[in-house]
Structures are given as structure tokens and as C-alpha cells.
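Visitor: Take this sequence and fold it.
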Amino acid sequence: ETCRNTLECLLGFFVCLLCNLHLTIDEFQTYSRKKVAWICLSALNSTFRLTPDHPLITDEEYIINRAIRKPDLKVRCIKVQKIRYVWNNLEGQFQKIGSLEDWLSSAKIHLKFGSGLTTEEQEIRRLICGPNTIDVEITPVWKLLIKEVLNPFYIFQLFSVCLWFSEDYKEYAFAIIIMSIISIALTVYDLREQSVKLHHLVESHNNITVSVCGKTAGVQELESRFLVPGDLLILTGNKVQMPCDAILIDGHCVVDEGMLTGESIPVTKTPLPEMNSSVPWKTQSEADYKRHVLFCGTEVIQAKGACSGTVKAVVLQTGFNTAKGDLVRSILYPKPMNFKLYRDAIRFLLCLVGTATIGMIYTLCVYVLSGEPPEEVVKKALDVITIAVPPALPAALTTGIIYAQHRLKKRGIFCISPQRINVCGQLNLVCFDKTGTLTRDGLDLWGVMPCGRNGFQEVHSFASGKALPWGPLCAAMASCHSLILLDGTIQGDPLDLKMFEATTWEMATSEDDFHIKGAPACAMVVKPCKTASQVPVEGIAILHQFPFSSALQRMTVIVQEMGGDRLAFMKGAPERVASFCQPETGK
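Guide: Have a look, this model is predicted:
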């Protein structure tokens, strides 16, 4: 089978050189052979009449339409590392499918997908893009066994054992056989166990029920596996697992992205603004386009519509194209090892082979000149190879790897590429770039330094137990944050939470009496508690939030005092905030 595949690859190489197609390699500088499949849209004729002059076929604005070959209505596709690619008939190349085009502007997204897809569009996209699933097959034991046994080291061991048996050197041969069987069994068992765990880890992604709004069918419930790029999701309630990547176009969401970032801090997502521009939506949002995206695998812990109770999001990517799918693919298809340690190990083995070859030639000459029988000459010459290259090396390496895997397992760390553990042995120092990774949880706020009359005032220390006096600083600390009220508990960024707690204010949802005094019914309200200092306002309604942006280095809120004026509060890097101030007011 191996020889056959090699011949087919060589034949394919020469055929590709003779034709007018380009011979390409992947990002790791390796060639691969992929089977081209055909998708027949004629299968949809039982659902609706599909002809080459159908408007959904003639519109060649999107990749899906450009991939449909006319008049037979077929699509040519390949699958590479779980990602489906279709042949673009206009550009003459394979292009990734399963996500919205990058060139789409925010206005185009709102206009084209803001009211959902028609049933016909959904069926066509479902057939071409494939199901919205992240399937990880459990590798059969026999495949793992064959892959492990065909390791060059074990083949060399088999050769050595056969040689030793022919020389009646049975004790050591039996010892090597037992060690090899144990190491192979342990390796296969661990790989199988990790494969099963990974399968169960992503299996729940495929069994989620979602609400989808269609242009003609209206709102309907369906399984997440039937989602396609461009579908309009309706998010209702809390504690919703995202089955795909989606662009938020209406309403606000608070999301737990711990699955992606490792930090279970609620992140506020804002809707993609509808701007009359042809600039791609990612370029328009600059580096902070992610604040409009709900990523697959994350949990929407709170969804608020724009005073209508409806939160809408357009499906951006499905299946293995999503953030979660990309994470799973990085586990299934790790980058090839190209480390100096690995190269040095290969060079060391080549040196051993070279030494063994020299010794074998010397042994042949000595025994031939001594007149030894031919079979003895061959045995002694081959013995030199088994001495120079130790047959017990793979068993020893496997034992160390298995022990390391068990230690990682105790810490809840998965490892489906055990050979990389040896590479980690060269590490002397590991650095983390997350501030909260190695430091303790939580922080303490000692005090603040208010400013007024063009200068700093006396420091207010919270350790003294005195409440912060009412003023612009107190109002900003109470309202300029991204905290949320979930099940009666205030949650959010630890720094925001500590600053808010220092004001001794309370957070509540807008009630009827607040609404009468000027706060919208959907606004979050902060109000002073009984222990707070004398405050001339009954509360502050947070009308709109502009979450913190690392690119802009600031966050802003628009608020309204109960029965009073609307104000804007900003916090961030001093130089950024100062750029919004009028210089003449500082004199």
C-alpha cells in the first residue's frame, strides 16, 4: 500500500508538471494529495425548482454563486484539514467556504442579512457549506497500533531481535520484546484515551437548539447543525452557548469567553454599527472588530435588546471555520516539529549509523580474511549495527513520555502529540503574558486623588472608612464601567468591580418610577445606598456603553441623572483622556 501511494504521488507530480495547473505546497512546505468531490444542486429540485437562470444562481456576487458550474449546477470541492474549499469558476482557484466574505461592509451585512435568508438561500448554502458541526472521530485502536508499530525504531528492534534469536541470544531478545510490547500498549492506550476525551469535549457543540429568523419562514427552532453563514440568530434569555461565530447587529450581550482566553471575566459585546460606507466591516472596526463578534463555544450570560427584548446576530462562520473549530484543528493537526533539538537528534542517529557502517565494513574485512563461514561473517557484521544503535532506545523514550503524560493528566492537561514532550525537556524558562496568571486573584483600592480648580486635591483614602464625597469623580466611578447585574450579583472586570464597590453605590435595573423620571425602561441604574454620603441625585441611568478598547485605550459611557441632564464619562490612559480636553481650561 505504501509503495502504491508513493507511485501515485510520483505519477501525480509529473502529470501536474505537464498540465497548466500550478503545483502548490501548504504553509509547512509539504505536498498533499486531495480528492476532488462534486456537489450536485439537482438534489434540491425536490424542494424547489432550481434552474441555471434562477436569480440565486445568476447572482455572482458571492463565492457560493461563483462556485456553481452552469448549466449542470455542480460545485467542485476539496476538504483540507476539516475545512471545505470550493472551486471559484471566475477566479480559477479553490477558496474557503463556510464563512461570510471579508469584503462585506457593515451596511451590506445589515441590508443583506438583517432580515434573514430565504428558504432557498438556506438550502443552497446548507448543501455547499456543509453542516455546522465540529466532529472529532475516535481513532480506532488498530490504526493507532499500526502507526506505532511502523515506527522505524520498532522495525529496527524487530530486525535486532531476529538477529539475536539466530545467535541464541534469547534472554536479552525476550527482554526487549516485553519492553516494546508494554511501551506500545501504553502509548496506544493513552492516545486512545485522549482521542475519546477530545471527542466528548466537542460533542455537545452539535446538539444545541437555536432560534433562526428567515426572510420568508419567520422565526423557527432548529438544531445548530443546520446553521449556515448569513442566518439571522435570535438570542433570548441568558446562559446561551454559541454554536457558531456570529456578528451582533442588534442589542447588547455579555459573554463569558473563558473557553478562548482562559479568563472567566464577562465581556460586553456591542452591535455592529450600520455605516454608509463600502469599507469592509473589519477594517471599519479596526483592531476592535472582535467586540462585535460572538465566538463559538463562548457562553452568552446576558442578552439585552435595544428596549425591544430582541437580540439579533448574523452567523459569520460555521463548523471548523469558527474560533472553537480552529482551536480543535490546532490540536488535531499540530504544526510539524522543526526544532533544533529534533534536528540534532536525527543528526545524532545518523552519526551512529555512520559509525555502525564503518564498524560493519571493518568486521567484514577481518572475518573474511580470517576465513570464517559466510553466515557467521554476516551475523557478526550485523551485530555491530545493533551495538552502535541501541534497540532499547524507543522503549526507554516511550517510558519517559508515558510517565510525563501521567503527570500532565493529573493536572488536567491533554496531550495527543506525545513526541513533543521530549522537546519540552530543552526548556529552562516559561514566560506568561497574562497579568493574572501568576499573581493572586483580586486587588485592593487604597484611595483616589480628586482634581478640581485646575489642580489635584487632597487624597481620599478608602482605608479610613469615609465615603467618597459627591462629585464628578464619584459619579464617574459609579457609572463608567462594564459591570452587569446577573442573578442579583454584580459581575465584571475586577478593577471596575473594586472601583464601584468603593463608592458604596448599588446597581439595579430600571424600574417604573425611574422611567417616569427620565431613564429608559431598558437602562441599567446605579443609585447611592443608605451609607453613601449626601448625594443630590436619586440615581444615574447608564444609557449607552462604549466598552474599553485596547486600541483606543479608553472607555466611555453616556448617562443621565434622574430628572437631570445627560452626561458623558470617560476613563483610560491619561494621554488619551487629555486629548479630548480643551487646553485653555487647564490654565
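Visitor: all contacts plus neighbour counts: C-alpha atoms, from now on.
Guide: OK.
Visitor: and the gap between Ser370 and Leu104?
Guide: Relative to Leu104, Ser370 is positioned 83 Å away (CA to CA, to the nearest Å).
Visitor: Give the residue from these two that has the larger number of neighbours.
Guide: Leu104 (16 against 10; other CA atoms under 10 Å).
Visitor: contacting residues around the nearest residue to the more buried one once chain neighbours are set aside?
Guide: Leaving aside its sequence neighbours, Leu104 sits nearest to Pro280 (CA to CA, 6 or more residues apart in numbering; 5.2 Å). Pro280 sits next to Asp102, Trp103, Leu104, Ser105, Ser106 when contact means CA atoms under 8 Å, 6 or more residues apart in numbering.
Visitor: Next, format those as TSV and append secondary structure and distance to Asn422.
Guide: Output for these, formatted as TSV (DSSP: H, G, I helix; E, B strand; the rest coil; distance: CA to CA, whole Å):
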residue	secondary structure	distance to Asn422
Asp102	coil	40
Trp103	coil	44
Leu104	coil	46
Ser105	strand	47
Ser106	helix	48
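Visitor: Buried subset of these, written for ChimeraX?
Guide: Applying 16 or more other CA atoms under 10 Å to those, the buried members can be selected in ChimeraX as follows:
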select :104,105,106
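Visitor: Show me which positions of the longest helix along the chain end up buried.
Guide: Taking DSSP state H as the criterion, the chain has its longest helix at helix 170-203. Across helix 170-203, burial judged by 16+ other CA under 10 Å covers 173, 176-177, 179-180, 183-184, 187-188, 190-195, 198-199, 202.
Visitor: Show the secondary-structure elements that the helix or strand that that helix is followed by is packed against.
Guide: Next in sequence after helix 170-203, counting helices and strands by DSSP states H and E, comes strand 209-214. Under the contact definition 3 or more CA pairs under 8 Å, 6 or more residues apart in numbering; DSSP states H and E, strand 209-214 sits against strand 218-223, strand 232-235.
Visitor: another one to check against the first:
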Amino acid sequence: MIEQTERVDVGLRRGAMPLAMAERERSAHHGLPVHEVVPLVGTDVTTGLTGEVAARRLAELGPNALPEQRGPGWVRRLLAQFHNPLIYVLLGAAALTSALGEVVDASVVLAVVLVNALVGYLQEARAEKALDALVAMVRTEATVVRDGVATRIASDELVPGDVVVLEEGDQVPADLRVVAVRELRVDESALTGESQPVAKDPLPVPHDAVLADRTSMAYSGTLVTSGGGRGVVVGTGGDTEIGRVHRLVGSTRTVQTPLTRKLARFSMLLTWVILGLAVLSAVVGVLRGEPVAGMVTAAVALAVGAIPEGLPAAVTVTLAIGVSRMARRNAIIRRLPAVETLGSTTVICTDKTGTLTANAMTVRWVVADGVRHEVTGVGYTPTGPIHPEVGSAARECLLAGTACNDADVVERDGAWIAVGDPTEAALVVAARKAGLSTADVPARVDELAFTSQRRFMATRHTGGVVYLKGAVERIAEFTGDTDHTTADELAARGLRVLALAKAHLPEDTELTEEALRGHARPLGLVAMHDPPRPEAQAAVRACRDAGIEVRMITGDHRATARAIAAHFDLPDDAVHARVSPEEKLRLVEGLQADGHVVAMTGDGVNDAPALRRADIGVAMGRGGTEVAKQAADMVLTDDDFTTIRAAVEEGRAVFDNLRKFIIWTLPTNMAEGLVILTAILLGTALPILPVQVLWINMTTAVALGLTLAFEPREPDVMHRPPLPPSLPLLTGALLHRILLVSAVLLAGSFAAFHLADGTVDQARTLAVNVFVTAQIAYLFNCRSLHNLRPRVGLRANPWLPAGIALTAALQLLFTYAPFMNTLFHTAPIGWKDWALAAAIATVAYAVVEAEKWWRRNHAHRT
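Guide: Take a look at the predicted model:
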């Protein structure tokens, strides 16, 4: 029978619940005594609602389900993918190319645009599943008392005023005001971040108590770990705490990634530069007396040449390769831009439970007969030696922990999990490490169950032996032991300390507190905690060495949080404890307002809003809720902070490779535009034609440029500070290099065009091959943007020589195949022309290496 701690006979018609109760009353149930809450919701704690009243309330208030919050329709979401300056540039390129009569090339550019839009749309659609996951969390069954009879109903049929019966293993189906308990303990970690199950009590708590301290409430979506009880429904659907989180997730807007912001600014700038040069060339040509139609064609050619058509494809491919590499390191990326965002991260806000810690209570020390035994191993896996080896005193202490216990550990799918209270499961694991099992425990014949008031548990076994387990000061009342020095020392280190004792009672003596008082002898102490992951400690140090600030944000107690933070050398101002979902969200927004790129980790429902708002949301794949996974940008399949460090490393490598591609491709585009502009200004024939420009851009971008996406990360990638979010995509130094290489290509192609012997078609063919051979040489420069030579060998990227071979084959086809000569207005050239192209390419390579050398020496001097 459930212990009925409060019973109220309601003297009003039970259907007359004030449905328009004030918001203050809605949120005040935890601070009101039961006899005030019951009439407020119009019910009876013994017989519950009548079926008629429940039906009327269900019709008026709606089902106990979270309301759907849908964003824009699929058409608007798809069209939104085109709202980007870079896409506008590409659409303009397609239109201009089509105007030149090159329908095939225009189709290729449009295909690139559509593929990018489709990928973005699909990734965004997946994020909408976060709300669906929240809805699914409340689709359970519940035992409810109606018309005085307990019955099972679907949880979405619950209404305020229903009396719900809770038993071990149940998921709480709605927000309940607890009215009766029988050792009721609830795991609220998914909602509050509290690492320990919370003992529930009908007594009211202060009105200003934070969510994790409202012991008089049981919240929807949490899990009963032990005991049982009754609660009156005071909130359903959107009026529950999980409903509040649902609204936060739905209303939280995501932010642009650093890469998308930088690409948008870069694309806008590039658009205006291209348009300005095109207009300038057309105006100058017309003023020189050239025909208007011819100048428009030339301006179109300049614009087509200056547009980097391969950039979106390169971005997508580079990010996709990063996704693949991260998957091999246990990080699943849900949104492509998140790959690069990791590389730009300046602050990691990490959850404590399950991310930095193992989320599994573990006995760390056993103190018996004056000897401290260190228990090794982490979590519920019952392996790990004990140092020094346990003697008879420690063995009896661990036997008491197993006997005075209702929990167990079992292996499922290769992983050990706790069945029952995590604290008791930790005692079972410690005993098994010492070679003990339940078979060593005498049969239990009676017990005094643990309650929040009693604060200890006692079990009676055959032969009259009684084992006690509980708070140190409570067990001392039965043993007379007043020396708590060791216990205080262990507790000061953030450990939870339990005392164990043993007594003998005659079989005809009732098991009571009074019977035990003064008749028990102490066996020892056990100290436990949710241990930090050893590998996470190294990962936090690595992140800090890389210039990334690490902050702990948790719903757990401040003392517990600080004890864990000490293992990671985190200062007090980097620890945020007892944090609500709204406060987590505000912390993330505050850091972003200060210019930080924020990565937020979490596994619970309470983390979902902050995960969605952060620049990069990181959810736990094993222990995380489905809500957190769907709200995040990245999911860790091993729930390990070390994987975040690995993902940051890969993210930085991805950003490096993107910059390498951009630095490699822009000089060609700029030089192509400048060649046409210079020819117009000088009044000479165009050294390259628009169709030849498209050939260069589309073939080399794929065959050469994309090979940079496969470049391995450079060894020093985690020894650099993160790039400031405000830093543009192209720094001043890199812009100078682009201008330098553009000038070399401009001079080289013009010289080749005018020095070539033969027809105009042959001269233009040579000019095109100068561009391509110089791009091959410059590709080697770009394998490292700062070092004189890359720190990884050519074998590390087999795609690069393959790409060069493919480009060479295409250029031979372009130069000598008759059908290509007809399509692209080319003509065969001789070996002297090839020698000239190779010489210009060698000069281009040497100039860039010299510029690198000068900058390195200049940097050392300054």
C-alpha cells in the first residue's frame, strides 16, 4: 500500500476546476501544500476524477500532447536556399553563359546551383525533427485513478486533476504534484542535468526553488527509478516543463556559420567587383569607337571569366569529405557547414553529466579497519583491481553494500547498465570487483527501506544478521562512532560518502530503529562519484592548448560541478551550475554577442534549445535523448569529449582546405577577367575567348582544384589559436598573393599570345595552356599556404597526381583533337610553345615560394 501522507475531501463539484487559473497559480504548485493544490485543480486524491469530468476537460483543454510548431512550407524552405549572394552570382553566370549561346555550360552551372540548394534543403528539413522527437516523448501509457478505479490509459488522454499512480520503471506522463510516496525516486537528468535520482516528498518547497530542487513535483518525461507514489496532474501538453522546452526549441533561431557569413560577404564583394569591371570594359570600348554589340560580348566574357563557377561544388565536396573523416572518428555531422564551424570554435560549453563524466556512479574508495582501498575502473563494468587487495574487513564492508541493496547490474548489447538506483548499483559493482556476488549474501527476511526522512536502509537476513547503509551521521547514531574526519575529508573532495554497519538481533526482536540503536558496529565507508572520463581530461587540455575556452554548464549542484571541474583544471568562473534551459540559452547568446563561435554539448531535453541556438550543437549518441540529437548539428557516437577535440581538428583541416581552394582558384578568375579588360583597353584582339574561359574554369576546378579537398591536415593544426570570427575569408597577405599570381598569369598569357608563331587560334591555344600549366604549378604552392613546402608528402594525397594526369590528358585533347579545335576555336601547337608554357609556370611557382620566404622572414623580424 502507498503511504497516504495527505488526504483531502473536496467539498466542491469536481468538474468545477478553474480552467482560467492565473499563470502564477500554474507555476506555484510546488510551493503549495497538497490540501491547497487539490481544490485548485478540482479533484480527489482517493477517487480521482469521474469519467464525465475527465472527458469534458479533455474536450476543453485538448490532449496531453505537445502542440505542433511548423516552420515555413517546403516551397519557401527550398526557395530560401537560393537567397545567397554566391548563388546570385552563379545564376547570373548561367544567364550570361546562355546569352553567349553556350547552353551546355549554362546547364552545368545551373546544375551546381540546384545540387547545393537541394543539399541545404534536406539538411534543414532534418533539423525540424527535433520538435517531432519532443512530441514522441509524451506518447506513453499511464495508470490513472478515475471513479475510484485504477486503469491504464494513453497518456495523451490525461487532464489536469487526474490522479496518476507511479511505479518503478514508469515514465512520468505529465507534470504531477506529488501527494503520496513510497520511497519514490525519479531520474530527472534529461530535464535538469541532475546526476542523481531525486527523492520525492509531498511536502511543499520554497516558491523560488529551482526546477531541480522541486522535490514535491514529478515532471513529464522523467523516469521513476525506485519506489512508487501518487501525483495529481497539474500540467499537460504545452503547459508542462517539457512543453516549455518545446516552445524554446521551436522559437530558437539558428545562426549562420562563420563560413556561410564569410562566403556571403566575399560573394557580395566579388559580385560588385565583377560588375564594375564589366561595365568599365564596355564603357571604355565604346568610347574608343568599338561597336556596342562587340563590347557587350566582351563584357560578358569578362564577367564569365571572373566568376568562380567551381567554388560551390568545391565547398560542398570539401565539407562532405570532412563529414566522412569525422564519421570515422565517431562524429556524425547533420549539417554540412557544421564541419567548418568546428574549426572556427572559440568556446566549447560542455555539459557535465555523461560528457565530461561517465554518467555512472562509481565507488572510488573503500575505507575499512583504517585502510583505504582504491577501487579502479569506471562505470558499471564490474572489472578493475582494488589496491591494496581487500582483506576481511573491506570484504565484509562490500558484502554489506551488496546485501543492503535493491539494485543490480546487467550486460545488454555489450554494455553494462544499472537496474535500479545508480548509487546502489555502484555498490554491487564494487563488490563484484572484490569477487563477491549476490550468492554470498544470506537470504533477506525483513527490511527498513530508505526514505528521505530516515536517510538509511537496513536489511535483516537469516541467522539474525542485519546490515545497515546510509548517511554517515545517521549510521553513527546506531554505532556510536563520533569520528567523522575521514568521511568529511572524502566529502570535501566532491565524493558521496556512505557508512556501512552490521548488527545482530534475535529472531523474535522486531526490526526497528530503536532495536538497532547502540547494537551495531561500524564496518567502514564507501566513497563514490560520477567519475570524470580520463580521456576527456586530455581532450580538454588539448582544446585549451589550441586556444579554445572550455566552460562547464550543468543543472547539477555547484559543489558537485566544482569538484568535477577541478579534475579538468577549469576555473570557478568557467563553471555554471544549477542552470535552467533558458539560462543555458542566454549564456550561449551572450557569448555569441561577445563575438565568440560557440560549440554547445548536451544530452538532455533541457539542452535542446541551447544546442539549436549554438553555432555548433553537439549531442551524445549513446546516452543522449532523441530530442538533443535532432536539435544538434553533430552527434557523438561514443559520447566522448575526446571526439569533440578530434572533430575540431578535422574542422580546422576542412577550413584550411577550403581556403587553399579559394586562394588557388581566384587568381585564375581574376587574371582571365584582367586579360580581357587589358585587351579592350589596349584595343587588341582577345587572347582568350569566352568559350575557352569556360573550358579552363570548369575542367581545372574539378580535375585540379578539388584535389585540395583531399589534402591531409597539417601537423600544427591544433597548435594554432582559432581564427577570430571577424577575420575575413581572405586576409591582407592572402589577397596580396592572389594579386601577385594574377599579375603573373596576366603577363604570362599576354606574352605567350603575342610571342606565339602561327595563327590567332594557335596563339589563343597557347594562352589557354599557359593558364592551365601555371595552375598546375600553383597547385603545389597551395598545398601549404605558409610553409615553403608542405609537411606531408605527395603520397598522402594520391588524388593530386591523378588530377594532374587527367588535366594533362584533357589539355592534349583540347589542343589536338579536331572536334575540340572546332568547338573551342583552338589549333595544334609545337614543342616550343609547350616549353614556353612550362617556363612561365616555373616562374609562377618560384615567385610564390619567394613571396612565402619573404613573409616568413618579415614575420620573424617583426
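Visitor: Now compute the TM-score of the two chains, please.
Guide: Remark: TM-score between the superposed chains equals 0.57 [TM-score structural alignment, normalised by the length of structure 1]; 455 aligned residues with a CA RMSD of 5.7 Å.
Visitor: re the thing from before, what's the longest helix of structure 1 packed up against?
Guide: helix 141-149, helix 152-166, helix 393-410.
Visitor: quick one: buried residues of the second one?
Guide: For helix 152-166 of structure 1, the neighbour count (16+ other CA under 10 Å) marks Phe153, Tyr154, Phe156, Gln157, Leu158, Ser160, Val161, Leu163, Trp164 as buried.
Visitor: Which residue comes closest to the first one once chain neighbours are left out?
Guide: With CA to CA, 6+ apart as the measure, Pro394 is the residue that lies nearest to Phe153 of structure 1, at 6.2 Å, once sequence neighbours are left out.
Visitor: Contacts only, for the one you found.
Guide: Contacts of Pro394 of structure 1 by CA under 8 Å, 6+ apart are Phe153, Tyr154, Ser180.
Visitor: Please say which position in structure 2 it maps to.
Guide: Counting by TM-score structural alignment, Pro394 of structure 1 lines up with Pro312 in structure 2.
Visitor: on that earlier part again, got the helices and strands packed on helix 170-203 of structure 1 as a markdown table, with distance to Ile387 of structure 1 columns?
Guide: Listed next are those as a markdown table, based on distance: least, CA to CA, whole Å:
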| stretch | distance to Ile387 of structure 1 |
| --- | --- |
| helix 141-149 | 22 |
| helix 152-166 | 10 |
| helix 393-410 | 12 |
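Visitor: between the contacts of Pro394 of structure 1, which is nearest Pro390 of structure 1?
Guide: The nearest member of the contacts of Pro394 of structure 1 to Pro390 of structure 1, counting by CA to CA, is Phe153 at 9.6 Å.
Visitor: Correct me if wrong, but Leu436 of structure 2 is in a strand.
Guide: No - assigned with DSSP: H, G, I helix; E, B strand; the rest coil, Leu436 of structure 2 falls outside any strand and is coil.
Visitor: how much space between it and Gln630 of structure 2?
Guide: 42 Å.
Visitor: okay, those two: which has more neighbours?
Guide: Counted by other CA under 10 Å, Leu436 of structure 2 and Gln630 do not tie: Gln630 has more neighbours, with 25 against 18.
Visitor: which residues in structure 1 does whichever strand or helix holds that one match up with?
Guide: For Gln630 of structure 2, the host element (DSSP H and E) is helix 626-631. Under TM-score structural alignment, there is no match for helix 626-631 of structure 2 anywhere in structure 1.
Visitor: what's the spacing between that helix and its chain's center?
Guide: 9 Å (CA atoms, centre = their mean, to the nearest Å).
Visitor: Repeat that for stretch 299-319 of structure 2.
Guide: Using CA atoms, centre = their mean, the offset of stretch 299-319 of structure 2 from its chain centre is 31 Å.
Visitor: what's the answer for stretch 249-258 of structure 2, then?
Guide: For stretch 249-258 of structure 2, the distance to the chain centre is 13 Å (CA atoms, centre = their mean).
Visitor: which parts of that stretch are buried?
Guide: The neighbour-count check on stretch 249-258 of structure 2 (16+ other CA under 10 Å) flags Val249, Gly250, Thr252, Thr257, Pro258 as buried.
Visitor: again, but for stretch 404-415 of structure 2
Guide: Counting neighbours by 16+ other CA under 10 Å, stretch 404-415 of structure 2 gives Cys404, Asn405, Ala407, Asp408, Val409 as buried.
Visitor: What about those, which are in strands?
Guide: Asp408, Val409 (DSSP state E).
Visitor: Pick out the most distant pair among the buried residues of stretch 404-415 of structure 2.
Guide: Cys404 and Val409 (15.1 Å).
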